[in-house]
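Colleague: no sequence on hand, only this structure:
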């Protein structure tokens, strides 16, 4: 059981490839897809199946439940951090000396804060990512990798993959309870969050705006969410625009209502804008500012975006930080139980401990900048080289040092275009989705709404789906003694 559910079946290669072909066809018929890199003519949309695993991967039931149980706590913590100006400013002040992207976000935050927020409510559609750490012999623990406050994708595809994995288990004759391959309502919960925010805005004629990239490989995940919103309330129109579209076609009324090509917008859902590459000119920054200044409810608001930066995550591990925001000792314990050690790398005495740890034992740490989307972190010798190069440089301020999590390896078949189909040693990362709506003084919604598993080859450092490092997966829940 512990290695791979597929290894129990002892089937020949012919039979296994038959299951593979069925799984690919199932994925395409159910919409577990991404847009192909090959572009069709005259605007034709070409789809291919999303990278996935052939079978679900084993996850200890207790670890899964611990991750679920702390999601409401993390929703609340993130919200309160986002509304504490002093904490944000003190945490990010050294980053802001050197990191241009964070400077751009902070400039927008400062302007809308000084003007006075047009919209008191923020919508958070978060994903809290964990690995199951095995450093403690004989006992596995769930440990937080990061919390994503912006463009936390794949919720829709992850829910559909449950159906595919039940299908592959069924055709292989594997008996299981539905609780072992649990239902996943992530897109439904996310859609309810968008609609609740739309209701709070209070104008039935207003739309929901998805802000997207010009070219979007993950469009089917986004569209599935859009169509889930429509199925729940057909009266709500969903628009899709890029930042350049907003720069050219959006305006604010005197009372800060956002109009996009004449349509009033109630909710802005940002699926783009979390990397510097998505702001190539001032026009994209101006468009982001226009959105933030508007009366529309933002997901995320600029303060939510800042609260998701890695420096904030590192600062929250310091003694007393969580306790500033969460007064329930049980909730504090749940949150802190997921933390690994993290260190400042700021130039000066505060960051020197982290500097020496990273240079002395780089295999035990990861260096992270204030970025999302995969492909940004430093590992092993790259850590030592970076820290030696920047020992006396403020460039260190843009990074943090985080203790590495060593998840248990297992086996699965990774199904991805261009990848050899072989039984592989892999590791997994568990994501839990949450929805939060609130103002500085009022909570309107706080819920946990589904999960995702991402699985990659053993030894692969990065774990992003859209960056091509990992495959979509589903947890198969077992007791710890079976894992």
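Modeller: Nice, thanks for sending it over. Predicted, not measured: the structure shown is a model, and the values here were computed from it.
Colleague: C-alpha from now on. contacts and neighbour counts both.
Modeller: Will do.
Colleague: so which helix or strand takes in the closest residue to residue 30 other than its chain neighbours?
Modeller: Once flanking residues are discounted, residue 30 sits nearest to residue 160: 7.1 Å by CA to CA, 6 or more residues apart in numbering. Using DSSP states H and E, residue 160 sits in helix 155-171.
Colleague: same question for residue 367.
Modeller: Counting by DSSP H and E, residue 367 is part of strand 365-369.
Colleague: before we move on, back to that, helices or strands up against the next helix or strand after the helix holding residue 160?
Modeller: Next helix or strand after helix 155-171 toward the C-terminus (DSSP H and E): helix 186-201. Using 3 or more CA pairs under 8 Å, 6 or more residues apart in numbering; DSSP states H and E, the elements in contact with helix 186-201 are strand 122-133, helix 155-171, strand 207-211, helix 219-232, strand 263-270, strand 297-299, strand 423-438, strand 443-457.
Colleague: contacting residues around helix 186-201?
Modeller: Helix 186-201 has contacts (CA atoms under 8 Å, 6 or more residues apart in numbering) with 123, 125, 155-156, 158-159, 206-208, 224-226, 228-229, 266-267, 296-297, 433-437, 445, 448-451.
Colleague: any of those buried? List them.
Modeller: The neighbour-count criterion (16 or more other CA atoms under 10 Å) marks 123, 125, 155-156, 158-159, 206-208, 224-226, 228-229, 266-267, 296-297, 433-437, 448-451 among those as buried.
Colleague: structure two is appended below for comparative analysis:
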């Protein structure tokens, strides 16, 4: 295709809000896919039910449980050390209203059944872009550019109402949303869309700050959090998941200030730590799961969507990975792309005498079903190639005084060429997509 052939397509994607900054700080369209990904209603129901159960489960995990499995990592994982320090510096009931926005990611395996990749408990990205993508595909279907209508994805409405409920509970006039961000954020438009909706619907102002900024300019007054003299009602973390976010003592103190305040945190540190890879690994152990989830049917849902996952210092796991590295993914206690080990990189890791295997988990590699797709990246429509699509279900989990409720807010689809291991959209490895029913 020439530029003139595909320019209207890219322009229309931009019109629908599918925007990001590239590595040169230039405005660019999000990588996108032309055709929605086909999935059965049965698999949709399985993923949604499993996500709801899992989100509730993570909210029930007590601090003592988290510390039991994270404590052994302290010696050789400075990041976990920092996060546990913050948790232990925080009173358990600074704010009884607990709220989390999570995302449970799946592949449809080659067997045709969904398998969980991971559950994200903090800074889940692309909720607003996901709805933009569905709106874009809906437009393309109306013009007959594509043949299938995407499934509805009203996540903007769901997330906006979630924030409005929090501010109604907090009930301090003129309190603000503190959006905790990273410097030089490339996915800023996904965040700004939330800020715009809150201001338009309820006049709620958003203030953006890094953890370091909060450490410098934040203060507690009688348990209330103030940042640059703004009274913070809700703190929404779109950062705080990576070691780079805590490189200074001021950044660490910024998170401690928030955790000690009565601001509603999305999420609080306890829920964030429930998403650590080692916690998700131990929850695949039937005996451990049974002690935290009494419902047989719920455990069966989770077992049906999980794959073999164990801490790498587990003897059985180590031997399996050593013999068949291509059958596994090895993951550190990190969020975000680019951290996982595959194939020969696993063999190198196992032969490194400086590595503390307790800081990694081994997960059976999921072989997803493949489908042909056309990606649009950097203003160019790529030729169709075999691709894999990862489906994430957004969860809104609210807990207060022991009562827990999770709603499914919408979905995210990221499609990548089958040759790619990583799945970052802003980095260009994958592209946004939508779902359509088989």
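Modeller: Looks like it came in fine. Note that the coordinates shown come from a computational prediction; the quantities given were computed from them, not determined experimentally.
Colleague: out of the helices and strands packed on helix 186-201 of structure 1, nearest to residue 148 of structure 1?
Modeller: The closest of those to residue 148 of structure 1 is strand 122-133. By CA to CA, the value is 5.1 Å.
Colleague: so the helix or strand just after that closest one aligns onto which residues of structure 2?
Modeller: Sequence-wise, the next helix or strand downstream of strand 122-133 of structure 1 (DSSP H and E) is strand 141-148. Mapping strand 141-148 of structure 1 onto structure 2 (TM-score structural alignment) gives residues 113-120.
Colleague: map the residue nearest to residue 30 of structure 1 across to structure 2 for me.
Modeller: By TM-score structural alignment, residue 160 of structure 1 lines up with residue 132.
Colleague: wait, doesn't that match sit right on residue 16?
Modeller: Yes. Applying CA atoms under 8 Å as the test, residue 132 of structure 2 and residue 16 come out as touching, 5.9 Å apart.
Colleague: show me the contacts for the aligned residue in structure 1 for residue 308 of structure 2.
Modeller: Using TM-score structural alignment, the partner of residue 308 of structure 2 in structure 1 is residue 341. Residue 341 of structure 1 is in contact with 317, 402-403, counting by CA under 8 Å, 6+ apart.
Colleague: 10 Å - rerun?
Modeller: Going by CA atoms under 10 Å, 6 or more residues apart in numbering, residue 341 of structure 1 touches 314, 317-318, 365, 401-404.
Colleague: now those residues: which count as buried?
Modeller: Buried among these by 16+ other CA under 10 Å: 314, 317, 365, 401-404.
Colleague: of those, closest to residue 14 of structure 1?
Modeller: Of these, the one sitting nearest to residue 14 of structure 1 (CA to CA) turns out to be residue 404, at 39.8 Å.
Colleague: how near is that closest one to residue 168 of structure 1?
Modeller: Relative to residue 168 of structure 1, residue 404 of structure 1 is positioned 33 Å away (CA to CA, to the nearest Å).
Colleague: how about residue 291 of structure 1?
Modeller: Residue 291 of structure 1 is 44 Å from residue 168 of structure 1, by CA to CA.
Colleague: looking at those two, which one has more neighbours?
Modeller: A direct count of neighbours by other CA atoms under 10 Å for residue 291 of structure 1 and residue 168 places residue 291 higher, at 28 against 20.
Colleague: doesn't residue 252 make contact with that one?
Modeller: Yes. Assessed by CA atoms under 10 Å, residue 291 of structure 1 is found in contact with residue 252 at 8.9 Å.
Colleague: what does residue 186 of structure 1 align to in structure 2?
Modeller: Using TM-score structural alignment, residue 186 of structure 1 pairs with residue 155 in structure 2.
Colleague: and for residue 31 of structure 1?
Modeller: Using TM-score structural alignment as the criterion, residue 31 of structure 1 maps onto residue 17 of structure 2.
Colleague: where's the closest residue in space to that match that isn't next to it in sequence relative to residue 387 of structure 2, distance?
Modeller: With CA to CA, 6+ apart as the criterion, residue 17 of structure 2 has its nearest non-adjacent residue at 6.2 Å, and that residue is residue 132. Distance, residue 132 of structure 2 to residue 387 of structure 2, by CA to CA: 22 Å.
Colleague: so between the two, which is more surrounded?
Modeller: residue 132 (27 against 20).
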